[in-house]
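Participant: The following comprises the amino acid sequence and a computationally predicted model.
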Amino acid sequence: MKYDIIFIGSGHAAWHGAQELARAGKRVALIEQEKVSGTCTNFGCNAKILLDGPAELLHHLHNYHGIGMNDAVNIVWPELMAYKHQVIDPMDEAMAQILAVDGIDIIFGHASFVDAHTI
């Protein structure tokens, strides 16, 4: 298949660029080794935000232990992780559908350069 541009990886920068180029009439593909949307969405930033909020709140509550707060509040990690999966896991499929609407091909696999014009 021939493309005007191929992005290796599908993180934020790639899918933003891919969408703009596809909307401008370019034939675009993303090559992704794991999950569409990249590390930040699926494993890093977004997941960290979901997990960090309750931990940060618990830290602040512990600062008031003995002056109006007790140790009654705890993080139930299995429930918090289930919530994280409920929010994060559908994101790669949702992004794949959004990219498909723009006509962007997603190729799952590992990319390497063969020559100046072939990936």
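Facilitator: Arrived safely.
Participant: all contacts plus neighbour counts: C-alpha atoms, from now on.
Facilitator: Will do.
Participant: any idea how far Ile49 is from Arg23?
Facilitator: Arg23 sits 31 Å away from Ile49 when distances are taken as C-alpha to C-alpha, to the nearest Å.
Participant: out of the two, which sits in the more crowded spot?
Facilitator: Neighbours of Arg23 and Ile49, each counted by other C-alpha atoms under 10 Å, are more numerous for Arg23; the result is 14 against 11.
Participant: Just the strands from this structure, written as ranges.
Facilitator: For the chain, applying DSSP state E gives strands covering 5-8, 28-32, 105-108.
Participant: Of these, which stretch is the most buried?
Facilitator: Highest mean neighbour count among these (mean count of other C-alpha atoms under 10 Å): strand 28-32, with a mean of 23.
Participant: another structure for you, compare them:
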Amino acid sequence: MAEQYDLVVIGTGTAARVAAGHFRKAGRSVAVIDHHPFGGTCALRGCDPKKMLLSGPETVDLADRMHQHGVVGTLSIDWDDLIAFKRGFTDPIPKKREKVFSEQGIEGFHGFAQFADPETVMVDP
């Protein structure tokens, strides 16, 4: 069954959330489509997880470089704990993002977006 929307956003990252939210607040019908878990690259697989995973090694490196210059002792990384810390941040994002879209009246679709013609987007699960 074909649905009609004023705006169809492909992807569910930060830019998609902002654009879809503003359009919906203006009274327009909006749908979002993503074949990945909702949340986007930056929050789930890019910027934010990278910052968390790099902070540990950077801290150890800085301590190593400051050894003999007032910093004593050694640091090491427990990778299981660091990954658990990262997942504690990233794992809840897809459900939270879906909830926000739903609360705003934005319809979410999981699957691959394909253009059937210049005005028609199909979702292939």
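Facilitator: Ah, there it is. Keep in mind the model is a prediction, meaning the values are calculated, not measured.
Participant: rewinding a little: out of the strands of structure 1, which gets nearest to Pro78 of structure 1?
Facilitator: Ranking these by proximity to Pro78 of structure 1 (C-alpha to C-alpha) places strand 28-32 first, at 29.4 Å.
Participant: In structure 2, point out the residues matching that closest one.
Facilitator: Using TM-score structural alignment, strand 28-32 of structure 1 corresponds to residues 30-34 of structure 2.
Participant: Mean distance of that stretch to its aligned residues in structure 1, please.
Facilitator: With the two structures superposed, stretch 30-34 of structure 2 lies on average 0.4 Å from its match in structure 1, counting by mean C-alpha distance after the TM-score superposition for structure 1.
Participant: Can you give the distance of that stretch from its chain's centre?
Facilitator: Taking C-alpha atoms, centre = their mean, to the nearest Å, the mean C-alpha location of stretch 30-34 of structure 2 is offset from the chain mean by 14 Å.
Participant: Give me the contacts around that stretch.
Facilitator: The contact list for stretch 30-34 of structure 2, computed with C-alpha atoms under 8 Å, 6 or more residues apart in numbering, reads 5-12, 16, 20, 23-24, 105-113, 123.
Participant: let's see it at 7 Å
Facilitator: Contacts to stretch 30-34 of structure 2, defined as C-alpha atoms under 7 Å, 6 or more residues apart in numbering, come from residues 5-12, 20, 24, 106-113.
Participant: No further questions, thank you.
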